[in-house]
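Visitor: can't give you the sequence, but here's the structure:
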């Protein structure tokens, strides 16, 4: 089976695809942007989010299916449509994703919550928990959010709820949201945008945070949450189907926060450090290999 990997190296979905290929020892067809070059005559695995493959969801699926042709197809789905995106956008994306799912011999998602989009007809293989060597040295009054900064990830909710806290957003502003981020900082009390951090700097800055937070309004799967857990931190996270799923899978590490309850949760939070969960790329690889074998793709 060949892995067709599309997108820039620093994109989260592309990075997942590259790591999965490495962990499974797969042969890779690598493209920064999607092309129409012929594929080898064998099963194809694709790590899919629509905007890496086309200018619209329908175009992305049309182009991918035309290129795959009659070959057997395995798809790891990411950024699965959610109704919270808005009625029109959800309908456009949902139709495209379901069409691709119907064509594939195997569909995989990162959570049971996401698999429900396909009526449960998908292999559930959780995101890996990376082991992060982060020195635990929290600075009092600091509240931290990890990863790309963009609307809907809860930054605005924390700014509104915690004007007296030191809010530290560890990561780059997503392209196209620079003005939004500048306005967020201008209207806030104590906010720091660190910008891009390499792995060593990110680990160091994570250790300085007293209250790690994942405040996404609409969870489906979260590399940011897994990174906090990989540093052995306990985390405040928005109460959702996804975070309840992860809390049940990895108990004792997440405190679920109801809508509008950030201040109370932060005030009651007691930071601690523990051994990170033992679930890495080798486990993810085994999950995919088992799924491929069960469908005759491996």
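Guide: Here it is on my side, so go on. The model shown is predicted, which means the values in this text are computed figures rather than measured ones.
Visitor: use CA for all of it now, contacts and neighbours both
Guide: Noted.
Visitor: wouldn't residue 224 be in contact with residue 148 here?
Guide: No. At 9.0 Å, residue 224 does not count as touching residue 148 under the criterion of Cα atoms under 8 Å.
Visitor: before we move on, what SS does residue 191 have?
Guide: Judged by DSSP: H, G, I helix; E, B strand; the rest coil, the three-state class of residue 191 is strand.
Visitor: who's in contact with the nearest residue to it once chain neighbours are set aside?
Guide: Using Cα to Cα, 6 or more residues apart in numbering and skipping residues adjacent in sequence, the residue nearest residue 191 is residue 167, 4.7 Å away. Contacts for residue 167 (Cα atoms under 8 Å, 6 or more residues apart in numbering) come out as 142, 143, 144, 145, 158, 159, 190, 191, 192.
Visitor: Please compare the first structure with the one that follows:
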């Protein structure tokens, strides 16, 4: 598809927050494709820039569509503040938002209504809304937002270029990829390790999300209590990630309340077949790429899946020649269709 028709207007790809944040990384990955389109501009700001910070960052940029990847924590210290910032910003710019981390019941009785209202306000203020799955589209409707919405799936990165050990090589540890935060599922994995031989531990590939640094000590204490180990790697640079994911580890993505998952995509992009709990979103992924995932049923099914994977490590690798999708370029083509349709 050709570049976005700008008719004299610019297209701004707004990337807020640190490059290692998954939402920011998604914006920057799309920019690497969009940058070749005429009239496109990348604008970077720190997390929680405020309205004044956004205005300053866009000073001198011609009028046009601003596309922002949004999760509330990147735009405010609270859901209310994030919504205030984006609603005010949208009053002066043609804002298209790609929403992430949509509110759901796992947010809890206090935060679910707060985040739902915030996301509804942002969706209603934007010129158009993009989400990463049909499941997220349903979550947005549950927020009360009756707005036009387009599904643009998260891209699957190409991480299969690093050398891999023999697919049948014995596994060394159970690995969970991504930020550490409550509900990610590390505790469920620790509880299920009794299905594996003594000495097998958990490796958390990543670092704690902001405000949850205490989880490292808590997980390690939990591991000691069940006679296991828990290693937390800290942030793994992009250049080193393929080798980590293609090493003899047992890949698990145990989060039970997913609406989209960069972690699952990273595993599959590295040629792995991660263990994942059944959910609406996982069913959607299975429909898109049959056989790319090892689906188990709830916490009770995790132990049996771990034991079988440990005994047959080749089953944790994708079928040779399997190419999961979509690519970043595929998602940008879908996004172009949204952005070019925003009237002046």
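Guide: Noted; the coordinates are in hand. Predicted, not measured: the structure shown is a model, and the values here were computed from it.
Visitor: Could I get the TM-score for this pair?
Guide: The TM-score (TM-score structural alignment, normalised by the length of the first structure) is 0.92; 297 aligned residues with a Cα RMSD of 2.0 Å.
Visitor: need the strands for the second structure, in chain order.
Guide: For the second structure, applying DSSP state E gives strands covering 10-16, 40-45, 64-70, 94-99, 128-131, 149-151, 173-177, 202-205, 230-232, 249-252, 275-277, 294-296.
Visitor: Switch the ones you listed over to CSV; also include distance to residue 329 of the second structure.
Guide: As requested, the strands of the second structure are exported to CSV (distance: least, Cα to Cα, whole Å):
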stretch, distance to residue 329 of the second structure
strand 10-16, 15
strand 40-45, 16
strand 64-70, 16
strand 94-99, 16
strand 128-131, 16
strand 149-151, 15
strand 173-177, 24
strand 202-205, 27
strand 230-232, 33
strand 249-252, 26
strand 275-277, 26
strand 294-296, 27
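Visitor: can you tell which of these is closest to residue 333 of the second structure?
Guide: Ranking the strands of the second structure by proximity to residue 333 of the second structure (Cα to Cα) places strand 149-151 first, at 12.2 Å.
Visitor: packing partners for the closest one?
Guide: Applying 3 or more Cα pairs under 8 Å, 6 or more residues apart in numbering; DSSP states H and E, one finds that strand 149-151 of the second structure contacts strand 128-131, helix 134-142.
Visitor: Name the residues of that strand that are buried.
Guide: Within strand 149-151 of the second structure, the residues that count as buried by 16 or more other Cα atoms under 10 Å are 149, 150, 151.
Visitor: and the gap between the first one and residue 97 of the second structure?
Guide: Distance check for residue 149 of the second structure against residue 97 of the second structure: by Cα to Cα, to the nearest Å, it reads 10 Å.
Visitor: who touches both of those two?
Guide: 128, 129, 130.
Visitor: need those residues in TSV with distance to residue 225 of the second structure, can you?
Guide: Formatted as TSV, these follow (distance: Cα to Cα, whole Å):
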residue	distance to residue 225 of the second structure
128	49
129	46
130	44
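Visitor: among those residues, which ones are buried?
Guide: 128, 129, 130.
Visitor: Can you tell me what residue 185 of the first structure aligns to in the second structure?
Guide: With TM-score structural alignment as the criterion, the equivalent of residue 185 of the first structure in the second structure is residue 220.
Visitor: how many neighbours does that match have?
Guide: Residue 220 of the second structure is flanked by 17 other residues according to other Cα atoms under 10 Å.
Visitor: and what of residue 179 of the first structure?
Guide: 10.
Visitor: Check residue 107 of the second structure too.
Guide: If you count neighbours by other Cα under 10 Å, residue 107 of the second structure ends up with 16.
Visitor: Of the strands of the second structure, which stretch is the most buried?
Guide: Compared across the strands of the second structure, strand 249-252 shows the largest average neighbour count, a mean of 26 (mean count of other Cα atoms under 10 Å).
Visitor: So which elements touch that strand?
Guide: Helices and strands touching strand 249-252 of the second structure, by 3+ Cα pairs under 8 Å, 6+ apart, are strand 173-177, strand 275-277, helix 298-311.
Visitor: circling back to that earlier point, for the buried residues of strand 149-151 of the second structure, give me JSON lines that also has distance to residue 23 of the second structure.
Guide: Listed next are those as JSON lines, based on distance: Cα to Cα, whole Å:
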{"residue": "149", "distance to residue 23 of the second structure": "18"}
{"residue": "150", "distance to residue 23 of the second structure": "17"}
{"residue": "151", "distance to residue 23 of the second structure": "16"}
